[in-house]
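Enquirer: Sequence isn't available, so here's the structure alone:
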């Protein structure tokens, strides 16, 4: 069946870009720069983007476009590994589920940004405690603990010093914990559902259903808005932020490299991971969206364009962040590098505090959370498309009941997300985010490079490329796919395993059983890989297990039909070539997989 086509090629590029930039560009990247010496982090980041990220993006575009299918059937070139496509779909399902909760938090703050007095800037509200601190406390930038204490009074009675202390939090932290979340004491007590957050979450589910149901011809137009708005607002932040007193110090911290940090191996690992996964390598977005291209499309041009624009946006987001931080640091009399918040603390505590010190704070707060919401939509829509494409690949006839499938996907996502918007939902979101992508994404990306390079063969890949748009690919690109990319992904995997530690949120230490639940979440996306591998090999024609394995690793009939359609008028593909060169392949190519 011919897949749905993009109305315009720009729709495809903007969709890929929207899925790549995400809210992490405004939350995670500035934190990594701050922790790793500012501008020096850009050096390894750009290095790994060129050496690893661009080749991986190019590879996913090529095999997705050539297969003209979704994340499951793209593995027709090596059928035993179709479980990777199912695993990718499960990762995306988990991702959509808990990101719906995060979207509801953004919308909740967006709604409260219209109040004449921003509720996170002052104490005296019903949710505030006696230890609430108005505004920003200069000692409270590093949110590594939520139970800091402040000396309230010291009395000298009968020659005995008595010190009284009470827990203190800033007004922004108390709004986040006691009003937005109404947080419980731990994962053991999820509490009740926060219905205001459910009300923030429900509309986006309805909107996603309408966009995905109408297909890429509609969703491909929506991303023009959801991508253009964040880019324009980030530019506005840069221009306005640069005009504020003290912004130069923040920008200088961002562009001035501390070369001593280059001696830290951890920074290189973080830069490698950030560069590869900022472009959604291994998540199936690029594979699935490229399947809707015409086969004559130039993937090399697209990979370079998307990667360059993604890097430019991340750098622009860094400038906007550090310009604003420089101004606030100037006002408070603290150094720029005192800002070390990350994750939820950065998005829902540090950002609101910083925005409250800008002129017209309501305007800046509205723009900031509008940007974060649109970036969330950019990442959620392709993820739902990946899940839908995987189901359509697996079950024949699913396209005839497309609207039913989309309803079931979003309904199950919404039901799981209800757990994430309970009073203790932030603990579940943290646990899920901690394990959802580890180690699946690194494993999937590594296998993708290895199977195409070493099993399918680069010579065959070059012939496929020549059959599609007829231009040679630089040799360095092929060498990166074969050697550099797998090694980088292997390094990320090994580093993740070595540095892995139990999850933690603030001062809350997760119980041992929670780690078990986390590993179950992690293994869900890995389990289909060995199961499908064994099932495919055992059901392949052959008299011995070795023969079954050799035959199963060859492209199946569906993939060969693509090859035949491309070589009807020329002999571009030569199936015996890899057998003659000694790479994996059966002795008799007439034996086919089921």
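Expert: Yep, it's here. As the structure is a computational prediction, the values presented were derived from the model and not from experiment.
Enquirer: only C-alpha atoms for contact and neighbour calcs from this point on.
Expert: Will do.
Enquirer: tell me the contacts of residue 536?
Expert: Applying CA atoms under 8 Å, 6 or more residues apart in numbering, one finds that residue 536 lies in contact with 79-80, 552.
Enquirer: give me that answer again for 7 Å
Expert: When contacts are counted by CA atoms under 7 Å, 6 or more residues apart in numbering, residue 536 touches residue 80.
Enquirer: check which helix or strand covers residue 154.
Expert: strand 149-157 (DSSP states H and E).
Enquirer: That strand - contacts with which helices or strands?
Expert: Helices and strands touching strand 149-157, by 3 or more CA pairs under 7 Å, 6 or more residues apart in numbering; DSSP states H and E, are strand 160-167.
Enquirer: Can you name the element that comes right after the strand it packs on?
Expert: strand 169-170.
Enquirer: packing partners for that following strand?
Expert: Short answer (3+ CA pairs under 7 Å, 6+ apart): strand 169-170 packs on strand 132-133.
Enquirer: Got another one to weigh against that:
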């Protein structure tokens, strides 16, 4: 292998200055809103303390192996998701563009939730939601209308949403190290301190032990249910930011001699550690709420948007030092959400830069401005919550999950890429990638995730999403239509030629040849 760590092309695309910065950026991507408001409720519903067992099994047999697949693709091929797939095998470029389409969709609505969290950080100071957090969130703040598409702008959402996109534009224009890396270096330590303080305060609340007992009391009988194991694989998959181009993109910015398998273990366990911390903090607070209301924890437990913007404000209103608790909670959502949103939109920017002859600033503007316009048009209106709810459900389940299963099957069985990818990971690591990894990526992980996908598809067909609250045309347009649109985009984008001078030969071939003495194909 060459003694020089970076090539002129690497320098032009941008690089993380060190392995530490890469790890912080990857943790920033993985640790997002879902860790805080999804994991605790999923664990509670699927066996409580017993859920830790299938969760760890899923992490070791699917989460980390798939994470390493993403790292191998990006680090070996030194490109965005589409270019990395194309360099691995010409026929697989469409998988990368499928992922790019998914990330664009996610960025458009994820920014809206981040804007809500920013406003609620301010609301927490005065407890602006009063005695009715649900009514305030739905009625006064979002001013949610009926299930039709509205053009009525809610300025209380539009202004912070515009500020989110301006902040994104600035950070991403600064580049890989000065923008993405520097943001992660600052935000992740602050997030850990902020959320750690939140957990400590939550544990000191009356009734906290009752909440923790509800979360961690094991229901061992639940382990006999296939759905519990499916929930564990689904949670690990969604929480690690794998399968939709983020980790491929970030690993392409890492120096060539970096230990990628070792980095993957650090990132995987750090993400899971934060999820367990979130479970402790959230259920300690729910235990307080249950005791204050004179009901069981099971009656106040919830997940998702309802937990963040309805249940937690109710807790804040009743809790000692509630203002501090609220600022810590919603501030953590902002920090976690922003680093994740940066990673999502960077997937699109990196792909555009690789495909066309564009500067970092030009590509950032070309991607962020249309995304911001769509975000404001759809999610700052009185119908924004409805569209977001449907889009988030279908893009996650039938976008991310589907492309992950397809990419594993294609890489393992159709183009036979696992051997060269494993060889690349083994160039600089103390964690040997061998037969165990290939079996997990080629068989265990795709089978487990396929089962999750089949269950989700069956449920979606049997019972329309929203239990009849949404008209069929909305589910067809923003649900099934959006999931199909990103797939079609992936196929069509491959027809656009790469910019002049783009090599579709993997730099990893050169690296391995210079190390082993083999002739480059």
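Expert: Sure, I can see it. These numbers come from a predicted model, not from an experiment.
Enquirer: Overlay the chains and give the TM-score.
Expert: Taking TM-score structural alignment, normalised by the length of the second structure as the basis, the two superposed chains have a TM-score of 0.91; 501 aligned residues with a CA RMSD of 2.3 Å.
Enquirer: circling back to that earlier point, the strand holding residue 154 of the first structure maps to which residues in the second structure?
Expert: Aligned using TM-score structural alignment, strand 149-157 of the first structure spans no residues in the second structure.
Enquirer: what's next to that strand, contact-wise?
Expert: 161-168.
Enquirer: what does residue 379 of the second structure align to in the first structure?
Expert: Aligning on TM-score structural alignment places residue 379 of the second structure opposite residue 420 in the first structure.
Enquirer: thinking its match is in contact with residue 427, fair?
Expert: No. Residue 420 of the first structure is beyond contact range of residue 427, at 8.1 Å (criterion: CA atoms under 7 Å).
Enquirer: who's more crowded, these two?
Expert: Neighbours per residue, other CA atoms under 10 Å: of residue 420 of the first structure and residue 427, the larger number sits with residue 420, 28 against 25.
Enquirer: what ranges do the strands span in the stretch 401-550 of the first structure?
Expert: 504-505, 508-509 (DSSP state E, counting those that start in this stretch).
Enquirer: what sits against residue 341 of the second structure?
Expert: 107, 110.
Enquirer: To which secondary structure element type does it belong?
Expert: Secondary structure, DSSP: H, G, I helix; E, B strand; the rest coil: residue 341 of the second structure is helix.
Enquirer: Same question for residue 4 of the first structure.
Expert: coil.
Enquirer: mind listing what the counterpart of it in the second structure touches?
Expert: Aligned counterpart of residue 4 of the first structure in the second structure: residue 14 (TM-score structural alignment). Taking CA under 7 Å, 6+ apart as the contact definition, residue 14 of the second structure lies against 175-176, 253.
Enquirer: Please point out which of these the first structure shares.
Expert: Contacts conserved in the first structure for the contacts of residue 14 of the second structure, using both residues aligned by TM-score structural alignment, their matches' CA atoms under 7 Å: residue 253.
Enquirer: Can you lay out the contacts of residue 14 of the second structure as CSV showing secondary structure, neighbour count and distance to residue 269 of the second structure?
Expert: As requested, the contacts of residue 14 of the second structure are exported to CSV (DSSP: H, G, I helix; E, B strand; the rest coil; neighbours: other CA atoms under 10 Å; distance: CA to CA, whole Å):
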residue, secondary structure, neighbour count, distance to residue 269 of the second structure
175, coil, 20, 27
176, helix, 23, 24
253, coil, 25, 22
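Enquirer: of all the contacts of residue 14 of the second structure, which comes closest to residue 270 of the second structure?
Expert: Taking CA to CA as the measure, residue 253 is the one of the contacts of residue 14 of the second structure closest to residue 270 of the second structure, at 20.6 Å.
Enquirer: What is the distance between stretch 224-238 of the first structure and the centre of its chain?
Expert: Relative to the centre of its chain, stretch 224-238 of the first structure is centred 19 Å away, using CA atoms, centre = their mean, to the nearest Å.
Enquirer: what's the mean deviation for that stretch versus the second structure?
Expert: After superposition onto the second structure, stretch 224-238 of the first structure sits on average 2.2 Å from its aligned residues (mean CA distance after the TM-score superposition for the first structure).
Enquirer: what comes up buried for that stretch?
Expert: Residues of stretch 224-238 of the first structure classed as buried by neighbour count (16 or more other CA atoms under 10 Å): 224, 226-227, 229-231, 233-235, 237-238.
Enquirer: In the second structure, which residues correspond to that stretch?
Expert: The aligned range for stretch 224-238 of the first structure is 185-199, by TM-score structural alignment.
Enquirer: Pull the residues that contact that stretch.
Expert: 21, 24, 28, 280-281, 325, 328-329, 332, 335-336.
Enquirer: Counting neighbours, which of these comes out on top?
Expert: Counting neighbours by other CA under 10 Å, residue 28 comes out on top of those with 31 neighbours.
Enquirer: That one corresponds to which position in the first structure?
Expert: By TM-score structural alignment, residue 28 of the second structure lines up with residue 18.
Enquirer: Chain neighbours aside, what residue packs nearest to residue 21 of the second structure?
Expert: Distances taken as CA to CA, 6 or more residues apart in numbering put residue 181 closest to residue 21 of the second structure, at 5.8 Å, once the chain neighbours are dropped.
Enquirer: same thing with residue 7 of the first structure?
Expert: Per CA to CA, 6+ apart, closest to residue 7 of the first structure is residue 217, 5.9 Å.
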